[in-house]
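Student: Next input, structure requested:
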Amino acid sequence: MTTTTTVEIEGLYCAACVGRAERVLRAQPGIDSAEVNLAQNTARIGFAGDPDLNAADTALKRAGYGLRHEVTRLALDGMTCASCVARVEKVLTALPGVEGATANLADTSVTVRHVAGPGMIPAMMAALGKAGYPAEPMTDARADRQAAEEAAMKRRFLWALGLTLPVFVLEMGGHLIPAFHHWVLHTIGQGPSWTVQALLTTIVLAGPGRVFLTRGLPSLARLSPDMNSLVAVGTLSAWIYSMVALLVPSVLPDNARAVYFEAAAVIVTLILMGRWLEARARGRTGAAIRRLVDLQPDSALVETPDGAEERSAHALRPGDILRIRPGERLAADGVVLSGTSYIDESMITGEPVPVAKAEGAEVTGGTVNGTGALRVQVTRAGADTRLQQIVRMVGEAQAGKLPIQALVDKVTAVFVPVVMGLALLAVVVWLVAGAALTQALVAGVSVLIVACPCAMGLATPTSILVGTGRAAELGILFRKGEALQRLSSVQGIAFDKTGTLTEGRPELTDVVLADGADRAQVLALAAAVEAQSEHPVALAIRRGAEGLAVPEADGVQAVPGQGVTGQVGGRQIALGNPRLMGAQGIDIAALSPAAADLAARGRTVLYAAVDGQPAALLAVADPIKPGAAPAVAALKAMGLKVAMVSGDAPATAQAVAAEIGIETVVAGVLPEGKVQAIGGLGPMAFVGDGINDAPVLAAAEVGLAMGQGTDVAIEAADVVLASGDPRAVATAVELARATLRNIRQNLFWAFAYNAALIPVAAGVFYPAFGLMLSPMLAAGAMALSSVFVLSNALRLRRAGHRIGEL
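Tutor: Predicted structure coming up:
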């Protein structure tokens, strides 16, 4: 039988490519036919048996082509525990063309890496549906879907609660109040009371509790039991036993004629309550990302030849000109054409102070305009905006698995079958020990119910979901989930200097005047002779003279390696280093001590002379960012080693490092030298911003890129610091540590809970202490374990300091 599959191919350019690709495919064992379509870049491949797309891909790559691969996220129904996670991944990875699958219990989704093709997503959805996990492509309506799931779970719980309360009162009321027991016997009677309990419990199981049966029993039949299977077997055992005691009591010993309808009904009700609380908590775990998505306004005011018109944000295109009114959110990224205002960019950077914007400034979609009106030309719209890139970046990080999750996966893969075996063993041991069938049944059902793997499955993904969401709120974007774990365990942080710890451009930092000189006059004269130069130092001097009346200079002459000379209003001006002053015969001895002090602090020092007399020292340097010193202090307080690795001159790097409190400095190194330097410092994270930092960002234990840095650096990094403030590094480390600490707490609770309560439920402590767990208490404990894990993860929503708090 031939199986036909259509896939997408990369590298096709002409008809010759088509012919070659077809020949390569047809030559592969197991391929009966191959038809390549150049217009659609697809190949329709007929396989004699099971499709082997990996072999086809390998063959095409050898010929210079290859199958296109993509990543798809699917939203799932029915994934309720860690066993479900393992099964979903197993079902998908068994499909031809699927390279890997990562299921996330926290947001009930799965991320699949697979060969691209029109039939792949339907095939994956069909396979998941057949396995009991209906799937659909992940959309922006996920929040609405989660809200609907929460509402449905709440309805099921309330329905079950209403039906269960009479059952519980009829059966347990007599145990709590003996007089009530006698009243029931003399008014209703034991038989009618049991009949009412049987009817109501049956409705509970067939109605709101049906979800456990319809999902748990098929999984059990496929020999891949999950948490639903445990609940289904436990509640059905109690129900069947009780129905036998009610309908055919003669088959049971006199001392074993009892009903456990209330146990079955209460178990279902309590677990539904736990599911409802889980659904509520899950809805809150993704709140940070939903808030980011909601920041994109629905429409914008666009200039047209016929005047301004309101247009949907989805219809915006690069080149459109927007009118941004005071207080409005921007609908796209762009550049200011006219107007001045302050814009609140805290949703991107985490920095609460509004940023001044004027003509030529870049603005970001989703940010809030202040009191001024702006005209903005769109540069990126729709899915290309920075906001949407952030949402995608964080979503990818949240879908990933941390290395610590590997232990959980191994345990949960065998957990449910082992629990069912332990439950059966508990029943057998109790019966062999001479206990009544009812007591043996209670032990087995309690083991089944209490040993829910939900908490184990939720422990890691919920913490990642909340931790990365909180980081995004603070302007810290984890591009890879595993970066959280690696960053939490680094021994130190190494910084690049220029653009990372410093502003990245020279500025006039000091003016030391000679006796009798006037500051404003000296700056105006210096700016005049530097007016035509584009040298960074010249630009810094001109910026330092902004606001002053700068005259025009004549006869300006640049002296290579020394400086510049010229005439301004008949006065002779010289601006440069000591060699220029010496050539001009100017005595600079009086200013030399101050010049030496400035040079020792990493400044570039220029002498300014007027009419052959020294007038001032002008010092230019790359200013240190205000957050650099607080960031270094905060990292040291965390016990981390802090270093600087820079390509700048050692003297300059040492001066900057000393000013902000860094003792370890490696300077004067090329990009490859930075990689070697990091390797010699131990497990270090590296923070950089430039193209030359890309290799070391990729090679470091964790690479952190400044958000205002180059695209190359950002692509090479694991974490992006949107604000560009060094203090965000300390916040990132703080959040990573808090998230991993939270995960460890969750895992400890989940494993300790099962390790402690399974033996109690089985009755191990009953002979010595009379301690045993009823199925109802087991159900309550099981529900609370998942709620505890989720609630603990939600504490991360308050973790981390904002930049201004450090």
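Student: can we go C-alpha only for contacts and neighbour counts from here?
Tutor: Will do.
Student: Give me the distance between residue 5 and residue 89.
Tutor: Going from residue 5 to residue 89 by C-alpha to C-alpha, to the nearest Å gives 22 Å.
Student: cool, residue 758 as well?
Tutor: For residue 758, the distance to residue 89 - C-alpha to C-alpha - is 27 Å.
Student: Kindly report the same for residue 361.
Tutor: 47 Å.
Student: More neighbours: which of these two?
Tutor: A count of neighbours by other C-alpha atoms under 10 Å puts residue 89 above the other of residue 361 and residue 89, at 19 against 14.
Student: what's the neighbour count on residue 369?
Tutor: Neighbourhood size, residue 369 [other C-alpha under 10 Å]: 24.
Student: Kindly apply the preceding question to residue 767 instead.
Tutor: 9.
Student: Mind listing residues that contact stretch 776-792?
Tutor: For stretch 776-792, the external contacting residues (C-alpha atoms under 8 Å, 6 or more residues apart in numbering) are 263-264, 266-268, 270-271, 273-275, 277-278, 281-282, 446-447, 449-452, 454-455, 458-459, 462, 742, 746, 749-750, 753, 761.
Student: Proceed likewise with the subsequent sequence, for comparison:
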Amino acid sequence: MTGPRNFIKVIDSTGSSRRFKATIDPEGEGAGRESHRKEEIKQYFRSFLWSLIFTTPVFLTSMVFMYIPGIKHGLDTKVVNMLTIGEVIRWVLSTPVQFIIGRRFYTGSYKALRHGSANMDVLIALGTNAAYFYSVYTVIRAASSPDFEGTDFFETSAMLISFILLGKYLEVLAKGKTSEAIAKLMNLAPETAILLSLDEEGNVISEEEIDSRLIQKNDIIKIIPGAKVASDGFVLWGQSHINESMITGEARPVAKRKGDTVIGGTVNENGVLHIKATKVGSESALAQIVRLVESAQMAKAPVQKFADRISKYFVPLVIMLSFSTWLAWFLAGKLHGYPESWIPSSMDSFELALQFGISVMVIACPCALGLATPTAVMVGTGVGASLGVLIKDGQALEGAHKVNCIVFDKTGTLTVGKPVVVNTRLLKNMVLHEFYELVAATEVNSEHPLTKAIIEYAKKFREDEENPAWPEARDFVSITGHGVKAIVRNKEVIVGNKSLMLENNIVIPVDAQDMLTETESMAQTGILVSIDGEVKGVLAISDPVKPGAQEVISILKSMNVRSIMVTGDNWRTASSIASYAVAMVGDGINDSPALLAADVGMAIGAGTDIAIEAADIVLMKSNLDDVITAIHLSRKTFSRIRLNYIWALGYNILGIPIAAGALFPSTGFRLPPWIAGAAMAASSVSVVCCSLLLKNYERPKKLENLEIGGIQIE
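Tutor: Predicted coordinates:
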């Protein structure tokens, strides 16, 4: 089998390793994304730090030192005409903040406007430029005029940029935590693995520690106690218990022995195992889960369209409101529409109006609206993955919270999906193990799902043999939907339902009829066995109901979710549930069309086969209580999204009028632009933090007392 390990060995064997060395890229796709996120955090932190270094003296010279007589006198010293040392210092220090540190806002504005839209960067660029260039105007006027007295707003532009960069830093820091689920999943893979070399007889020749990324299909890997399983595969030798909670959410360690499958990234609890790798690299269950969670976090939920529609008109509306605010206050001042006592001593009516206009522009926050849905979806899908509930996209998450009707596929979903023989009644004097010899020999060539149950039960009478050889069956015939017949030991054996017996003119005794009626009343399948034209016995086969199924249905009822069981296509049932938001729960084997047709399709018991295309939500375990977890988690996520929208809209609806000076006439309270900018940054951070609270999600308490234990058949 060819793989990366072979390529590296071939390259090294050519002798070219003196010039260069072949190795696996340490920065894989996932690692690259993680390093990009860390670099983004570093960039914002560095930008904020440099901004703070320049902004602090600007703030001190304009807001603090003016109240210290000695320093104030020095700052008020004239340089040229009315231009003071303080104004020069503020101009020099705020310029790099505006154009070097704050260049990202110009770049973002240009890109947005080039594509015919406006974003938060446009508002920041307009607001800070208005403050900065008006201040430059006052500096030029002061330097050229012996009697000009004006106020600069260099501290406004510098502090605005500093607070917004702080907000952005906190935002990317918090957003990074929303994708922690992916990072944790990626860290499950062990760094190294022990590769075994075997001889032709299967004996271990040598052991070699290799990079786990160099594992190839069909490699034999040794897993020691306490180590992580290095690859998906199956057990060749040994037995142990493996903790699969990090992949499937299953709390209890799972027993593993020869032939059992194992999942890469899980932890070996005790014994030593030798496994054969079957799925490596991007094919592994862990890699598929990471891809699925990543795509879910990138996909837009339909509810996001609401924010997109608002954002489309938000920025132009804010610019218009900002200009209207400035114009209204400016005209009111010029026309003496308010007392002159309202104007601060350091300003005139134009500057007061400019402050209100800039405050409106920078307090408005479309970012909070834009972050409301994706951050909650990212956290919600990550939490789901840690619980073994894989939600494929935002649409599935949104659909699940609306579900008020669940259709359960019976076989393999409400039931275990493994039929077993629960009763045998012999109608004639016959030894039980001889009876099952004939039945098993007849059934062994059949592919019917019930065949395995009969064969497994028959093996109990041949406990001394692991794979017993059954007597030869001649003239085997399978009658679809009815049963099978064959000649075994010169006896004609027919195994099947009542119709098959009647077709072969076999009389069904009253005792057999009574037992068939009894089995059907207990939701079991009755099978008749005829030997040489005479019914000799009746088998009762049952597919046991999963433990906890009844309690799960009861809990769903308390959540106002209707539950329906289907065992086949039923038009009347389909018509009756057409008006509901329907979730279909199946095992993904024979119910893919139904999973696709439902509003939300849930595949249960997927195990390592998490790439079930038909399902919107994949439940890794076979526990029905995960259906409740999926619906409950989606409801919690969407209540968080609603809360985010209420906060984001409420903040803008209240904040913009206050920034425009709605409270100023009655209370004298106004928001300086730098405080408005800080409020805007805080609003985005608060939305992200609100979404992060979903990380504390706990399953419904009712599920904690729900016993999903083993199955006992009598």
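Student: Tell me which stretches of the stretch 301-450 of structure 1 form helices.
Tutor: Assigned by DSSP state H, counting those that start in this stretch, the helices in the stretch 301-450 of structure 1 fall at 346-349, 386-399, 405-432, 437-450.
Student: quick one, which of those is nearest to residue 311 of structure 1?
Tutor: Comparing those by their distance to residue 311 of structure 1 (C-alpha to C-alpha), the top pick is helix 386-399, with 19.0 Å.
Student: whereabouts in structure 2 does the closest one align?
Tutor: Across structure 2, the stretch matching helix 386-399 of structure 1 (TM-score structural alignment) is residues 285-298.
Student: go on, stretch 412-427 of structure 1?
Tutor: Following TM-score structural alignment, the aligned partner range for stretch 412-427 of structure 1 in structure 2 is 311-326.
Student: Kindly report the same for stretch 142-162 of structure 1.
Tutor: Stretch 142-162 of structure 1 lines up with residues 33-53 of structure 2 when matched by TM-score structural alignment.
Student: likewise stretch 259-271 of structure 1?
Tutor: Under TM-score structural alignment, stretch 259-271 of structure 1 corresponds to residues 152-164 of structure 2.
Student: ok, now which ones touch residue 284 of structure 1?
Tutor: Listed by C-alpha under 8 Å, 6+ apart, the contact set of residue 284 of structure 1 reads residue 794.
Student: Show me what it lines up with in structure 2.
Tutor: Superposed on structure 2 with TM-score structural alignment, residue 284 of structure 1 falls opposite residue 177.
Student: Tell me which helix or strand its match sits in.
Tutor: Taking DSSP states H and E as the criterion, residue 177 of structure 2 maps to helix 154-178.
Student: after superposition, how close is that helix to structure 1?
Tutor: Its aligned residues in structure 1 lie a mean 1.2 Å from helix 154-178 of structure 2 after superposition (mean C-alpha distance after the TM-score superposition for structure 1).
Student: roughly how far out does that helix sit from the chain middle?
Tutor: 27 Å (C-alpha atoms, centre = their mean, to the nearest Å).
Student: circling back to that earlier point, what are the buried residues along the match of stretch 412-427 of structure 1?
Tutor: Within stretch 311-326 of structure 2, the residues scored as buried using 16 or more other C-alpha atoms under 10 Å are 311, 314-316, 318-319, 321-323, 325-326.
Student: Provide a list of residues in contact with the aligned residue in structure 1 for residue 362 of structure 2.
Tutor: Superposed on structure 1 with TM-score structural alignment, residue 362 of structure 2 falls opposite residue 449. Contact partners of residue 449 of structure 1, counting by C-alpha under 8 Å, 6+ apart, are 230-231, 234, 267, 775, 778-779, 782.
Student: ok, now with 10 Å
Tutor: 227-235, 267-268, 271, 419, 423, 758, 761, 774-783 (C-alpha atoms under 10 Å, 6 or more residues apart in numbering).
Student: Next, count neighbours for residue 223 of structure 1.
Tutor: For residue 223 of structure 1, using other C-alpha under 10 Å, the count is 10.
Student: State whether it is indeed within a strand.
Tutor: No - checked against DSSP: H, G, I helix; E, B strand; the rest coil, residue 223 of structure 1 lies outside a strand; its state is coil.
Student: That one contacts residue 417, correct?
Tutor: Yes - using C-alpha atoms under 10 Å, residue 223 of structure 1 is in contact with residue 417, at 8.8 Å.
Student: And the strands in the stretch 101-250 of structure 1, which stretches?
Tutor: For the stretch 101-250 of structure 1, the strands defined by DSSP state E, counting those that start in this stretch occupy 109-115, 135-137.
Student: Deepest in the core, which of the ones you listed is it.
Tutor: Most buried of these, by mean neighbour count (mean count of other C-alpha atoms under 10 Å): strand 109-115, with a mean of 22.
Student: quick one: that one to chain centroid distance?
Tutor: Here strand 109-115 of structure 1 is found 17 Å from its chain centre; the criterion is C-alpha atoms, centre = their mean.
Student: ditto for stretch 95-110 of structure 2
Tutor: Chain-centre distance of stretch 95-110 of structure 2: 35 Å, with C-alpha atoms, centre = their mean.
Student: Touching that stretch from outside, list them.
Tutor: Applying C-alpha under 10 Å, 6+ apart, the contact partners of stretch 95-110 of structure 2 are 46-55, 94, 111-112, 114, 116-126, 128-129, 132, 136, 154, 157-162, 164-165.
Student: What subset of the residues you listed is buried?
Tutor: Counted by 16+ other C-alpha under 10 Å, the contacts of stretch 95-110 of structure 2 give 47-49, 51-52, 54-55, 94, 111-112, 117-126, 128-129, 132, 136, 154, 157-162, 164-165 as buried.
Student: which residues touch the residue nearest to residue 545 of structure 2 when sequence neighbours are not counted?
Tutor: Spatially, and ignoring its direct neighbours in sequence, residue 545 of structure 2 is nearest to residue 415 (4.1 Å; C-alpha to C-alpha, 6 or more residues apart in numbering). Taking C-alpha under 10 Å, 6+ apart as the criterion, residue 415 of structure 2 is in contact with 409, 542-547, 549, 624.
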